[in-house]
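> I would like to see how this sequence folds:
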Amino acid sequence: MRILEVSNYFKPSWETGGVTKVNYELSRGLIEKGHEVTVYTTDGYASRLDVPKNKPVCVDGIRVYYFYNLFRSLVKKMKFPTPYYAPFVLRGEIRNFDIIHIHEHRTLLAAFVRYYAKKYDVPYVVQAHGSVLPSFQKQKFKHMFDFFFGNQILKDATNLIALSESEVSQYEKMGIKKENVKIVSNGIKIDEFKNLPLRGTFRKKFSIGVSDNLILYVGRIHESKGLDLVLRSFVNILKEEPNSKLVFLGPDNGFLNHLRLLAKTLCLNDSAVIFTGFATKEEKIAALLDSDVFVTPTFTGFPISFLEACFFGLPIVTTNKGDSLDWIHEQVGYVVEYDSNTFANATLTILKNKHLKDEFSIKAKNLVACEFSLDSFIKNIETIYINIKIGSKLQSDCSLPTTDSCKHSSVNKEERA
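The predicted model follows:
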C-alpha cells in the first residue's frame, strides 16, 4: 500500500513527545512490511531543523516532507505550526495514496489533508493520541478550531483510533459513532533496550546514593502533567524516607520556572529535586534502569513512557485526574485520588514494601512482553488500513457501470494500485 502519515513533528524533533516517536516507529515498521510510506510534517518545534524544506527527503527509508513553518511565533507560543506550502504538494500527490493516517487532528496540516482527501475521495483515519477533547490549555482556541475544522476532520474519517476505552468515550462525546472507533494500544520496541548501560550510571552522574530511593518522572515539563502535585507529595515522602530523590527528566514546556520556584518555597533543595532537562535515549534508559518508582500525576492517551517504565519493572503511581488505563491499578502500581497526601502514601507504600514492589515489577515486565509490543501495534494499525482499502475497493467496484470499457478502466486502475 501507499500510505501517508501526517503529524506536526517528526524525527529528529524528539523533544515534542510521544506522537513523534509513535509516527516514526510506525512508519519504519510499515516500510519493513513492504509498504510505501510518506510523511508530511513541519520543519521543527524548538528551532528549525537543518533539513531541505518543502521537498521530499529520505529518512531511514521513509519519504518525508518537512514543510516550512511560515510563522515561527505561532509554533513557539501557540504550539500551532503553519505549513503554508503543504496544500501545493497535497493537491498534486494526495490521489497517489491508498490510505492516510492523521496523528492529532487539531492542526492546520490535518485541516489541509482532510480538505484534499475529501475532494479526491481518499480514505483517512485519525488518531488523536489523547487530545480528542478540547481540554487543558488553550481551550477557547481549540473550540474555535473545532468549529471551523476539527469536528469535520473527525466526522469525515473512515475510522478513528483510540488508545483505550476511555478515549472511545471521548470520541463519542465529540459526536462519533462507537462502531467507527478502533482501539489500538501503543507498544514499544523491545530491541531498543538490548544494550543497557551499567546499573548505577545515572545515579553516579547526579550524585544519587546507591541506597537512596529514586522517584522518576519522564516527559515534558508542562502544567497539564500535574507536576506541582509531585513536588507537594515529595515533602511528605521525605518525612518518612529522608534518603529519597525526585528526578524530573524531560524538556521544559513552559512550566519549569514555576516548578523551581515551588521547590524553593517548599524548602526542597537541589540535591533532593533534580531537573535534568532534555535527555537522550541513552540517558533516559540509564534513569529508568536506576529508579525505584515511576510517577505521572495526570496524562492523556497512552503514554509510551508508561510502557518503558514497565519494561524496567518500575511500579507506576498516577491519579484518576485525566485519562485512565485499566491495567495499572493494583496490577503494576496505583491510581489514586488527585491529592498530595494520597499520592505520597501510595508512593511510600511501594518504597517501604519490597515484596509488593517486586510483585508489581514482575507483572509490569510480563505485561510489556505479552501485550504491548511494537510489532502488535504495527500489525493492528496495518489491519485497519487493509480493511479500509478493501472496503473502498468494494464500494468503488459496486458503483461502476458494467460496460466493457468500464471493466477495462477498472483493471487498469487495479494495475496502477
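
> Going by C-alpha atoms from here, please, whenever you check contacts or count neighbours.
Noted.

> now the strands for this structure?
Remark: strands assigned in the chain by DSSP state E are 2-6, 36-42, 56-59, 62-67, 99-103, 124-127, 159-162, 181-183, 213-218, 244-249, 273-277, 293-295, 316-319, 333-336.

> What's the local residue count around I188?
Under the neighbour criterion other CA atoms under 10 Å, I188 is assigned a count of 23.

> residues contacting V181?
159-162, 168, 171 (CA atoms under 8 Å, 6 or more residues apart in numbering).

> my read: A86 touches L70, true?
No - the pair formed by A86 and L70 falls short of the contact definition of CA atoms under 8 Å, at 11.1 Å.

> Pick the one among the contacts of V181 closest to T201.
A162 (37.2 Å; CA to CA).

> what number of residues lie near the closest one?
A162 has 26 neighbours, counted by other CA under 10 Å.

> What sits closest to it if chain neighbours are left out?
What sits nearest to A162 in space, not counting adjacent residues and going by CA to CA, 6 or more residues apart in numbering, is I183, at 4.7 Å.

> I'd like the structure of this one too, to check against the first:
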Amino acid sequence: MNAPKRILYVSQACIPYLDKGGLAIRVWSMARQLARRGWLVTVLTARRESSGPATVRRIEGVEVVYLRSVGRYHSLTVNPDTWTFGRTRLRSFHLAHIFGLYDLLGPAVAWWCHRHRIPYVVEPMGMYRPIVRSIVAKQLYHRLLGRAIVAGAARVIATSTLEHDELVAGGVPAEKIAVRRNGVDLEEFETLPGRGTFRRQVGAAVGEHLVLYLGRLSRKKGLDVLARAFAGLDGAARLVVVGPDDGDGCLQDLQRLIKALSLDGRVALTGPRYGRDRLSALIDADVFVLPSQSENFGNAAAEALACGVPVVVSDRCGIAEFVRATGTGVVVPYGDAEALREAIREVLHDEALRASVRARAAELRAALSWEEPIAQQERIYAEVLGQAEQ
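Sure thing, here's the model as predicted:
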C-alpha cells in the first residue's frame, strides 16, 4: 500500500462487551493488528445501553463508534444512527468488513456501500447456517437480508475448511470464498500466570485432574454431551465450566442435568472470566474440552494450546484440522458422549502427551498467532480494492 487505506469494521459487538465471546474478541484483535500495520481502522458497533447518544473513542489507534440503541431483542439492537453514519461518513472509506449475521448493522452498511460503490467483505463467523435458537427467524432473515448481503460481497471469509464447505453447501459460490484462520494475541501469553491459583479457587484437590470448558454457555456448545461424558469418567477429576450465560436456557438445562447425574461436588460453574483470570483457568487445566455442534474455528481451544494444554474437540470445530495436524489432542464425533469420555480419559492418562504440549507451548503460540492471518487478510483486501479500481 502506498498510502494508508481507511477500512470500516462493522460488528454488533466489540470491546468492552467481551461476554459476546468470539465476535467481540476477533473484531478487536484484527482491528488493532491492522492499525499497527498502518491501516486507518474504524469499528462501527452498538452501545449495549438503551439510552445515551452515540459515542466515539480512540483505543490503541483504532476509532470505535458506539451507536445509540433504541431497541433490543436478545443481542440484536436497533440503531437508527447507522443511516446517518452511512449518509455522512461511509463514503470516506475504501473498504468495509462486515462481521457476523442476524443483526441490522450489516444490512444497513451493505446498502450504503452499494450506494457509494464501496466494496465490502462479509465474515459470517460460523453463523451462515441456522442451527440453534430462533431457526425460523434466522431463515426469514436470510430471505429478507442475509442472502443479499452475501451476494453483494466482494469476498466471503471462512475461518476453516469446515466453514468453507458449509458456505458452499449453503449456496455461496466457491470462487467468492477466501479461507483465513483466526489467531491469538501473542502479547497476552508473554507472561502467563503462575499455576495453582485457579485450582485453589475451584476447590480442586491435590492430584485431582481438572477438565475445563471455557466459552459461552449456549446450547450449541454441547455441554449436555460433556456432562454425560464426564459422569462416566472414573478416577479423581473435576469438571469446571467457565463462561457467561448466553440466555438460551443452556445454563438451566446444565444445572438440572448436573443434579440428575449426581454430579454435585464434581462440577463447578464459575461464570465468566476475562483477561488474566481466563488465562489462570487455562493454565491450570489438564485438558480443555470443546464439544460444540458448530464452531467456525474455536478460539478458546487455540488459547488452551497457547497455554500448553492439550484439547479434545468435536469434529464440528474448525480448529480440529490443526489439532490433528499437530498431534496436540483428540478429535471426536460431535454428540458422541462415549467417544468424548474415552478421549478425555486418554488425554488425562497420557502424561507424555500433556508434557509434550506443555513443552511446545511457545511453538504453538507462534503457529497460532495473528501474524500470518493478518498478512493474508491484507492480501484479500488488496485483491478486492484492485478489482474495485478496474
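
> okay, A86 and L70 of structure 1: which has more neighbours?
Using other CA under 10 Å, the more surrounded residue of A86 of structure 1 and L70 is A86, with 21 against 13.

> Against S7 of structure 1, how distant is that one?
A86 of structure 1 is 12 Å from S7 of structure 1, where distance means CA to CA, to the nearest Å.

> Can you check which residues contact both of these two?
Counting by CA under 8 Å, 6+ apart, the contacts common to A86 of structure 1 and S7 are L109.

> mind putting the strands of structure 1 in a markdown table, distance to K363 of structure 1 included?
Listed next are the strands of structure 1 as a markdown table, based on distance: least, CA to CA, whole Å:
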| stretch | distance to K363 of structure 1 |
| --- | --- |
| strand 2-6 | 34 |
| strand 36-42 | 36 |
| strand 56-59 | 37 |
| strand 62-67 | 36 |
| strand 99-103 | 31 |
| strand 124-127 | 28 |
| strand 159-162 | 24 |
| strand 181-183 | 22 |
| strand 213-218 | 19 |
| strand 244-249 | 24 |
| strand 273-277 | 29 |
| strand 293-295 | 14 |
| strand 316-319 | 12 |
| strand 333-336 | 10 |
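
> Between those, which one is closest to N380 of structure 1.
Set against N380 of structure 1 and scored by CA to CA, the strands of structure 1 come closest in strand 181-183, at 9.1 Å.

> so the closest one matches what in structure 2?
The counterpart of strand 181-183 of structure 1 in structure 2, using TM-score structural alignment, spans residues 177-179.

> those helices in the stretch 101-250 of structure 1, which residues are they?
Assigned helices in the stretch 101-250 of structure 1, in chain order: 108-119, 139-145, 151-155, 165-173, 201-205, 227-240 (criterion: DSSP state H, counting those that start in this stretch).

> Can you mark which positions in the fourth one are buried?
For helix 165-173 of structure 1, the neighbour count (16 or more other CA atoms under 10 Å) marks 165-172 as buried.

> Out of the strands of structure 1, which is closest to N257 of structure 1?
Among the strands of structure 1, strand 273-277 comes nearest to N257 of structure 1, with 10.8 Å by CA to CA.

> and that closest one, which stretch of structure 2?
Alignment of strand 273-277 of structure 1 against structure 2: residues 267-271, by TM-score structural alignment.

> Next, the mean deviation of that stretch compared to structure 1.
Following the fit onto structure 1, the mean deviation recorded for stretch 267-271 of structure 2 is 0.6 Å by mean CA distance after the TM-score superposition for structure 1.

> Next, count neighbours for the nearest residue in space to V168 of structure 2 that is not next to it in sequence.
In space, and not counting its chain neighbours, V168 of structure 2 is closest to A174: 5.9 Å by CA to CA, 6+ apart. By other CA under 10 Å, 13 other residues sit near A174 of structure 2.

> from memory A174 of structure 2 sits against E166, does it?
No - assessed by CA under 8 Å, A174 of structure 2 is found out of contact with E166, at 10.5 Å.
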